[in-house]
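Colleague: this is a predicted model, with the sequence first.
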Amino acid sequence: MTHVLTRDQARRIIVRAQLLDADRPGDVVEVAEQLGYIKIDPTATIAPCEDTVLFSRIGWSYEHGQLQKAAEIDRQLFEFDGAFRPISLLPLMLPGMRRWPQRESTRQWLEANSAFRADVLARLRAEGPLLTGDIPDTAQVSRPPDGWYGKNQVPIMLDFLTRQGEVAVVGRQGRHRRWDLAERVYPKDLPEYDEDAASRLLAERRLQAAGLTKPHWYWSGVAKDTGEAAVVEGSTVKYRVDPDALAALEDDGGGRVAFLNPYDSLLFDRRRLEELFEFTYVLEQFKPKAQRVYGYFAHPILLGDRFVGMLDAEVDRGKGVLRVNAVHEFLPFEPEEHDMVRAELLEMAEWLGVEFSQEQLG
């Protein structure tokens, strides 16, 4: 059976799956369990990505210490590949981690640096947890700088060992990661899955986070037989829908305003944004200033299940204010919409611990 959805229904399913509806989640772990990951990025015109992602879901009661506690003390989250993930996903990821890497050039680099690999593991075993800078670079073969990594080979080796499940991030000192052996960081009583079962369950979790998506091994991580088939009126795209999200459509409590960090998971699938939300999103961070339309790191404004504008704002810590450079309205706001955006800005300023002058919005 193929479900036929209206565009409104499709958007509502997606927004609710991303915890951006009126019913806010209660804590950091609940957000991570539903979304599957919380992206880490230091760009902080307003606040770092991981914090704005959580504020946009939980609201003013969220504090950064809650994320740190969940990851570093309670071990309910773990850091992997630039994101915090719920520990419940680790058993599903381990089979893939054990057969990593697939790329021949990476295998060759690891084989050529077997002594370097042993040095890093021995250093961590004897002295860990350690910062990257505490570990000497004894690489036999170096990879050239590529924009992500510099000349130091230690960050490369640590990232590769993390992908293999041998090393893990135990915490952070500021923005710097502290490393240890995975066996001393990850829980010891995790369930075991074979590759097929892990792959199937992981695809189901990814569909749960998406709500509705096209199956694709990379873009969505959802298989062609995950969930149930669906089409959206006016579109020829074949989607997969989370059956639980579909069943809960009538329980939808409505929408609200949310300012989305440019690296928010809802924005990842640009094609889906265009097809279902009629929103063409372009990150202008890396564009020359003269070519920017909305601003260096403008946050899309979601109102209910529609994108209504872009927020160009930044925190001036020196003056203790949230400065709004512009609110770009795709269509002129109705008075009620204007009030809702204003109220969310006031709540954001309170969360940030800075002032916000309502006169900035006219």
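Modeller: Thanks, I have the structure now.
Colleague: every contact and neighbour count from this point should use C-alpha atoms.
Modeller: Noted.
Colleague: list the contacts of the nearest residue to K214 once chain neighbours are set aside.
Modeller: Nearest residue to K214 in three dimensions, chain neighbours excluded: Y239, at 4.6 Å (CA to CA, 6 or more residues apart in numbering). Shown in contact with Y239 (CA atoms under 8 Å, 6 or more residues apart in numbering): L212, T213, K214, P215, A229, A230, V231.
Colleague: could you redo the last one with a cut-off of 6 Å?
Modeller: T213, K214, A229, A230, V231 (CA atoms under 6 Å, 6 or more residues apart in numbering).
Colleague: out of these, which are buried?
Modeller: Neighbour counting over those (16 or more other CA atoms under 10 Å) leaves T213, K214, A229, A230, V231 as the buried ones.
Colleague: taking these one by one, which sit in strands?
Modeller: Members of the buried ones among the contacts of Y239 lying in strands (criterion: DSSP state E): T213, A229, A230, V231.
Colleague: give me the contacts around the top strand by length along the chain.
Modeller: Determined from DSSP E, the single longest strand within the chain is strand 306-316. Outside strand 306-316, the residues that touch it by CA under 6 Å, 6+ apart are 45-46, 295, 298-301, 321-330.
Colleague: and that strand, what's buried?
Modeller: Buried-residue list, strand 306-316, by 16+ other CA under 10 Å: R306, F307, V308, G309, M310, L311, D312, A313, E314, V315.
Colleague: go on, stretch 124-137?
Modeller: L124, G128, P129, L130, L131, T132, I135, D137.
Colleague: excluding chain neighbours, give the residue nearest to the second one in space.
Modeller: To tie it back to what came earlier, the one meant is G128. Spatial nearest neighbour of G128, chain neighbours left out: D180 (5.3 Å); criterion: CA to CA, 6+ apart.
Colleague: here's the one I want to compare it with:
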Amino acid sequence: MGAALSLAQARRIALSAQGLNAPRPTAPVTARAVGRIFDRLQLVQIDSVNVLVRSHYLPFFSRLGNYDRDLVDRMANRSPRRMVEYWAHEASFVQPEHFDALRLWQSRTWVGAGTLEIALREDLAARILAVLATSRPLTSAQLTERLGHVEERRTDNWGWNWNAVKRVVSDLFARGIVSSAGRTPSFERRYALTEAVIPAARRALALGDGPGAAAARRARGAANFPAGGALDGGALDGGEPDGGALDGGELAVVRPSPNGLDRESAALLLTRAALKAHGIGTVRCIADYFRLPAKATQRALMELVRQGEAEEVDVRGWEGPQFKDAAASVPRAAAGCALLSPFDSLVFERRRLERLFGFHYRIEIYTPAHRRQFGYYVLPFLLGETMVARVDVKADRVAGALLVHAVHGEPDAPAHAGAELAAELRLMATWLGLEEIRVAENGSLSDAVARSLRLGTAGEP
């Protein structure tokens, strides 16, 4: 076992890795600054809920403050893309260099094409690819129109009710054959052939000459797998398959990566990235970052320890073992202040969040209103190295108001938490172009926040 660390030290390592341990920069936010945050986080989760703002914009606000959201849009929608959409920790924007590695491990979709007749599925797939080869990026609705596809839609389906074209193009997306060239204002994917979205040269950087490339090659050689990796859902290490599953258990067909990457070296690349983004964590929470199997992550972590890129440590009060990024220092203090998205990477793994911060957090979006404890769209509020409050917020764009439905303080919230939160809400309203903040009388900190907003002061107890 390696060095002993306290929970406070582990907490500060985690905050530093996530770019949340220090006050925000005061200079105007540039494209380079946004890119640095994305490089630090490695991914940002995408979600369709738009009650405040699309979730992938929030992690940049939490770390940079008031910035132009177009800077993120350019990274995702303009060539050469700095971030691309794929399955990672759910639907996410990821590094282009990680695309092939993720494709070998993910290959999932919620409404698969597997239940369609084979002839129909193959015909639609071929026609979709033919259209996309000669067209601009298209949504599934536009593809349906281009193909002249008509079908009777079921009315007795309580869940997803996608037509065959959407199911097939979603399957092609999950397999990495087509990619998203961006999203429409209504958040529909605009599909294009993957090679048009992510050039092969950009994807090949995963095994290029950058940091860790030689290690990836060594891992690939040591793994004793064919160059294409485990194919057709095949087993690793002679045991049961530990890849993803489709449609309630149907194993994904895992195809060879164009750059020769196999599953073990792909797991090494992704585990390295997850450890760097986390700074410190258990096998479980590091695996969860990109939703890798725990066994593959464990093997990758031990390889990183062997190479000197990771250290096995003992965090007192945290069931182990834990692993720390060897390059991560232990900050003496944390002085950040941020409202966090429900989908922020710091709060991905709930057990880690509870262990490090003593903060039990659950998303209640899908909980019936009468059963919600804290609200619909609740943002944790980080002050220093403590989660001090939960804020249920909504942007009323018609009224130009930021609606604060509830502010629940944690038991250890300091006296000045309300004033600090008021300042953060002002910054958020400015960023969203909202002129007014309305605070409902709901929650233990609502009065303090409303009072600070009226007084126009914040920051000091």
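Modeller: Looks like it came in fine. The structure displayed is predicted, hence computed values, not measured ones.
Colleague: return the residue of the second structure aligned against the residue nearest to K214 of the first structure.
Modeller: Structural correspondence for Y239 of the first structure with respect to the second structure (TM-score structural alignment): Q322.
Colleague: on that earlier part again, reformat the contacts of Y239 of the first structure as CSV; add distance to V53 of the first structure.
Modeller: As requested, those are exported to CSV (distance: CA to CA, whole Å):
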residue, distance to V53 of the first structure
T213, 20
K214, 23
A229, 29
A230, 28
V231, 29
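Colleague: about what we covered before: identify the farthest-apart pair in the buried residues of stretch 124-137 of the first structure.
Modeller: With distances taken as CA to CA, the most widely separated pair in those is P129 and D137, at 16.9 Å.
Colleague: D159 of the first structure maps to what in the second structure?
Modeller: Correspondence of D159 of the first structure to the second structure, assessed by TM-score structural alignment: S170.
Colleague: so the nearest residue to that match once chain neighbours are set aside: helix, strand or coil?
Modeller: The shortest distance from S170 of the second structure to any non-neighbouring residue, by CA to CA, 6+ apart, is to T109 (6.8 Å). Assigned by DSSP: H, G, I helix; E, B strand; the rest coil, the conformation of T109 of the second structure is coil.
Colleague: before we move on, the earlier item: now, which of the buried ones among the contacts of Y239 of the first structure sits nearest F356 of the first structure?
Modeller: T213 (37.8 Å).
Colleague: if we can go back for a sec, for the buried residues of stretch 124-137 of the first structure, give me a markdown table that also has distance to Y193 of the first structure.
Modeller: Compiled in a markdown table, these are given as follows (distance: CA to CA, whole Å):
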| residue | distance to Y193 of the first structure |
| --- | --- |
| L124 | 28 |
| G128 | 29 |
| P129 | 29 |
| L130 | 31 |
| L131 | 32 |
| T132 | 32 |
| I135 | 34 |
| D137 | 36 |
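Colleague: from these, which land in strands?
Modeller: L130, L131.
Colleague: give the contact list for the residue most central in space within the first structure.
Modeller: With distances taken as CA atoms, centre = their mean, the residue of the first structure nearest its centroid is K39 (3.0 Å). Applying CA under 6 Å, 6+ apart to K39 of the first structure gives the contacts E50, A83.
Colleague: what do we get in the second structure for it?
Modeller: Aligned counterpart of K39 of the first structure in the second structure: Q45 (TM-score structural alignment).
Colleague: relative to F60 of the second structure, how far out is its match?
Modeller: Separation of Q45 of the second structure from F60 of the second structure (CA to CA, to the nearest Å) stands at 12 Å.
Colleague: and R299 of the second structure, by the same measure?
Modeller: R299 of the second structure sits 32 Å away from F60 of the second structure, going by CA to CA.
Colleague: which of these two has more residues huddled nearby?
Modeller: More neighbours surround F60 than the other of R299 of the second structure and F60, with 25 against 16 (other CA atoms under 10 Å).
Colleague: helix or strand: which one has that one?
Modeller: In the assignment (DSSP states H and E), F60 of the second structure maps to helix 58-64.
Colleague: now swap in A214 of the second structure and tell me
Modeller: helix 213-223.
Colleague: can you check which part of the first structure that helix sits on?
Modeller: Going by TM-score structural alignment, helix 213-223 of the second structure sits over no part of the first structure.
Colleague: the helix or strand that that helix is followed by packs against which elements?
Modeller: Counting by DSSP H and E, the next helix or strand C-terminal to helix 213-223 of the second structure is strand 245-246. Applying 3 or more CA pairs under 6 Å, 6 or more residues apart in numbering; DSSP states H and E, we find strand 245-246 of the second structure packed against no helix or strand.
Colleague: now do K224 of the first structure against E195 of the first structure, distance only.
Modeller: From K224 of the first structure to E195 of the first structure the distance is 17 Å (CA to CA).
Colleague: helix/strand/coil for the aligned residue in the second structure for Y281 of the first structure?
Modeller: In the second structure, the residue paired with Y281 of the first structure is Y361, using TM-score structural alignment. Secondary structure, three-state DSSP: Y361 of the second structure is coil.
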